[in-house]
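Engineer: from the sequence below, what's the structure:
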Amino acid sequence: MKQAASLIIFTLLFSCNNNAQNNKKQQAMANTKPIEVPLQDGKTKAYFASGCFWCVEAIYQSVIGVDDAISGYSGGHTENPTYNSSNTGRTGHAEAVEVIYDPNVVSFSDLVEVYFSTQDPTQINGQGPDWGSQYRSIIFYQNEEQKQIAEAKKSKWAKKIGSNIAAEIMPFQKFWEAEAYHQNFEARNPNHPYVRNVSNKRLDKLYKTCPLLVKKEVNDVIKDLNKN
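Structural biologist: Here you go, the predicted structure:
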């Protein structure tokens, strides 16, 4: 019994120490200088975490001026995260998307508005049925202007709904692209139960709250569906 008790105590101490180390690493990440991704062919990139990346990817792919949205991982302290490792919650990473967009068509401010409009901004460490630090909400900024935009939007939404906003605002460091089977998941799996019961509801929020930011071809499809 004494040996068993000693083993339990050792395990608890090791776990607490490990969590403390991870928290310190995360705090260090929040205090780092952001990395700014340069323009490429006139296009720029933005990074957001907001629950399952399947949902977020589909949302931003529907926004005007967005060329693509790629699923991946960001915000953590480990190298080369994977879906399995991020799901442990020990990597510090959250499921995130890289949004490639034309700043002459849609602004970073617009993308942040889409961000808050298509989630439950009060939910901590998750969105909908997805819970855990890997599903937490984060707006990644690359410069002081983006940081100010994110903070102003967060403050505006807090006043709008009369509640605290869960989203973190963090300096961008690195984006790790997710496994191939996660990319364009909703488009490739329209009848998947998760897509039909969870992801599509978040997409519907986009259509209702930000109709002027939705691509014309997407709006046309919605109109046709509503007619039927």
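
Engineer: only C-alpha atoms from now on, for both contacts and neighbour counts.
Structural biologist: Noted.

Engineer: check which helices and strands the longest helix belonging to the chain sits against.
Structural biologist: Taking DSSP state H as the criterion, the chain has its longest helix at helix 2-30. Using 3 or more CA pairs under 8 Å, 6 or more residues apart in numbering; DSSP states H and E as the contact test, the elements touching helix 2-30 are strand 168-171.

Engineer: one more sequence to fold, the one below, so I can look at both together:
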Amino acid sequence: MKSIFLTAVCILCFACGNNAQNKPATKPEIANAKPVEVPLENGMAKAYFASGCFWCVEAVYESVKGVKEAVSGYSGGHTKNPTYEQSNTGRTGHAESVEVIYDPKVVSFETLVKVYFGSQNPTQVNGQGPDHGSQYRSIIFYQDEQQKQTIEKIKAEVAKNYDKPIAAEILPFQKFWIAEDYHQDYEKYHPENPYIQKVSIPRINRFKKKFPELLKKEVQ
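Structural biologist: Take a look at the predicted model:
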């Protein structure tokens, strides 16, 4: 029964989120909120990014030196305790996001932002690759003014390389909702999945080729 359900989930994801809405999903009260700062825990910091399907983004960040773990989830919206099914409608306001747990002594927040822009098409609006809808929109979350300035600086630098505007929103972090267990480390445990083979693996391979100096030895 579980395998049937997972197959259905994969088909939905590969089918570009056909229930999604393309209208703007970020409410003004969220965009204008005071950012929530997440304290260090055992020397580890946390950062939050949304860039299309979280299976892909999670795999990219987990390949980076200094990153202990990347967790799939939902952020940027107005719905409490969102589920994957709810998020896939585009009505929760949330985007599929990742929580990146990292050692700031090994990798900086600035480098993680560069990874963000360098591992996607930063001009694609409301989606990434074959995934379309507000739940796949690009967002970088900041926790304080210094992080916001870092993001804006790198975004401006990246914009010089493109004719189209950079699509990523810059939002104050509020809360991260962890996704269902079956989404965690999905690429690792389901390499045979058609979406993983056709979308996720090519995406991380492009990132590896672009940033070999950032990779953990075991993924080079």
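
Engineer: TM-score of the superposition?
Structural biologist: After superposition, the two chains reach a TM-score of 0.88 (TM-score structural alignment, normalised by the length of the second structure), with 199 aligned residues with a CA RMSD of 1.5 Å.

Engineer: quick one on the thing from earlier: buried stuff in the longest helix of the first structure?
Structural biologist: Along helix 2-30 of the first structure, these residues count as buried under the neighbour rule (16 or more other CA atoms under 10 Å): 22, 25-26, 29-30.

Engineer: including distance to Ser71 of the first structure, could those residues go into a markdown table?
Structural biologist: Converted to a markdown table, these look like this (distance: CA to CA, whole Å):
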| residue | distance to Ser71 of the first structure |
| --- | --- |
| Asn22 | 24 |
| Lys25 | 24 |
| Gln26 | 21 |
| Met29 | 21 |
| Ala30 | 22 |
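
Engineer: closest one to Asn226 of the first structure out of those, please.
Structural biologist: Ala30 (44.5 Å; CA to CA).

Engineer: so what's the closest one closest to, chain neighbours aside?
Structural biologist: Met170 (5.7 Å; CA to CA, 6 or more residues apart in numbering).

Engineer: from Leu7 of the first structure, how far off is Arg202 of the first structure?
Structural biologist: 46 Å (CA to CA, to the nearest Å).

Engineer: my bad, should have said Gln146 of the first structure
Structural biologist: As defined by CA to CA, Gln146 of the first structure lies at a distance of 49 Å from Leu7 of the first structure.

Engineer: again, but for Asn143 of the first structure
Structural biologist: 48 Å.

Engineer: what do you get for Ile59 of the first structure?
Structural biologist: Remark: distance between Ile59 of the first structure and Leu7 of the first structure (CA to CA) = 48 Å.

Engineer: for Lys188 of the second structure, give me its contacts.
Structural biologist: Ala59 (CA atoms under 8 Å, 6 or more residues apart in numbering).

Engineer: same question for the one 5 residues further on.
Structural biologist: The neighbours of Asn193 of the second structure, taking CA under 8 Å, 6+ apart as the test, are Cys10.

Engineer: the first structure: which residue goes with that one?
Structural biologist: Mapped onto the first structure by TM-score structural alignment, Asn193 of the second structure lines up with His192.

Engineer: grab the most central residue of the first structure for me.
Structural biologist: The centroid of the first structure falls nearest to Ala49 when counting by CA atoms, centre = their mean (1.2 Å).

Engineer: could you give me the buried positions within the helix or strand hosting Leu203 of the first structure?
Structural biologist: For Leu203 of the first structure, the element it lies in under DSSP states H and E is helix 200-209. Residues of helix 200-209 of the first structure classed as buried by neighbour count (16+ other CA under 10 Å): 200, 202-203, 205-207.

Engineer: would you list those in JSON lines and tack on distance to Cys16 of the first structure?
Structural biologist: Below are these laid out as JSON lines (distance: CA to CA, whole Å):
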{"residue": "Asn200", "distance to Cys16 of the first structure": "39"}
{"residue": "Arg202", "distance to Cys16 of the first structure": "36"}
{"residue": "Leu203", "distance to Cys16 of the first structure": "39"}
{"residue": "Lys205", "distance to Cys16 of the first structure": "40"}
{"residue": "Leu206", "distance to Cys16 of the first structure": "41"}
{"residue": "Tyr207", "distance to Cys16 of the first structure": "44"}
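
Engineer: closest one to Val37 of the first structure out of the residues you listed, please.
Structural biologist: Among those, Leu206 lies closest to Val37 of the first structure (CA to CA), at 26.5 Å.

Engineer: if I've got this straight, Val98 of the second structure is in a helix?
Structural biologist: No: assessed with DSSP: H, G, I helix; E, B strand; the rest coil, Val98 of the second structure is strand; it does not lie in a helix.

Engineer: what's the neighbour count on it?
Structural biologist: By the measure other CA atoms under 10 Å, the count of residues near Val98 of the second structure is 31.

Engineer: all helices for the first structure, in order.
Structural biologist: 2-30, 53-61, 83-86, 108-117, 144-161, 185-188, 193-194, 200-209, 216-227.

Engineer: of all these, which lies closest to Gly42 of the first structure?
Structural biologist: Of all the helices of the first structure, helix 108-117 sits nearest to Gly42 of the first structure, with 14.4 Å by CA to CA.

Engineer: name the helices or strands packed onto that closest one?
Structural biologist: When contacts are defined as 3+ CA pairs under 8 Å, 6+ apart, helix 108-117 of the first structure sits against strand 44-50, helix 144-161, helix 200-209.

Engineer: 7 Å instead, please
Structural biologist: The contact analysis (3 or more CA pairs under 7 Å, 6 or more residues apart in numbering; DSSP states H and E) places helix 108-117 of the first structure against helix 200-209.

Engineer: ok and the helix it packs on relative to helix 108-117, angle-wise?
Structural biologist: Orientation note: helix 200-209 of the first structure sits at an angle of 130 degrees relative to helix 108-117 (axes from the mean of the first three to the mean of the last three CA atoms, to 10 degrees).

Engineer: from Phe207 of the second structure, how far out is the alignment partner in the second structure of Tyr101 of the first structure?
Structural biologist: In the second structure, Tyr101 of the first structure lines up with Tyr102, judged by TM-score structural alignment. Distance, Tyr102 of the second structure to Phe207 of the second structure, by CA to CA: 18 Å.
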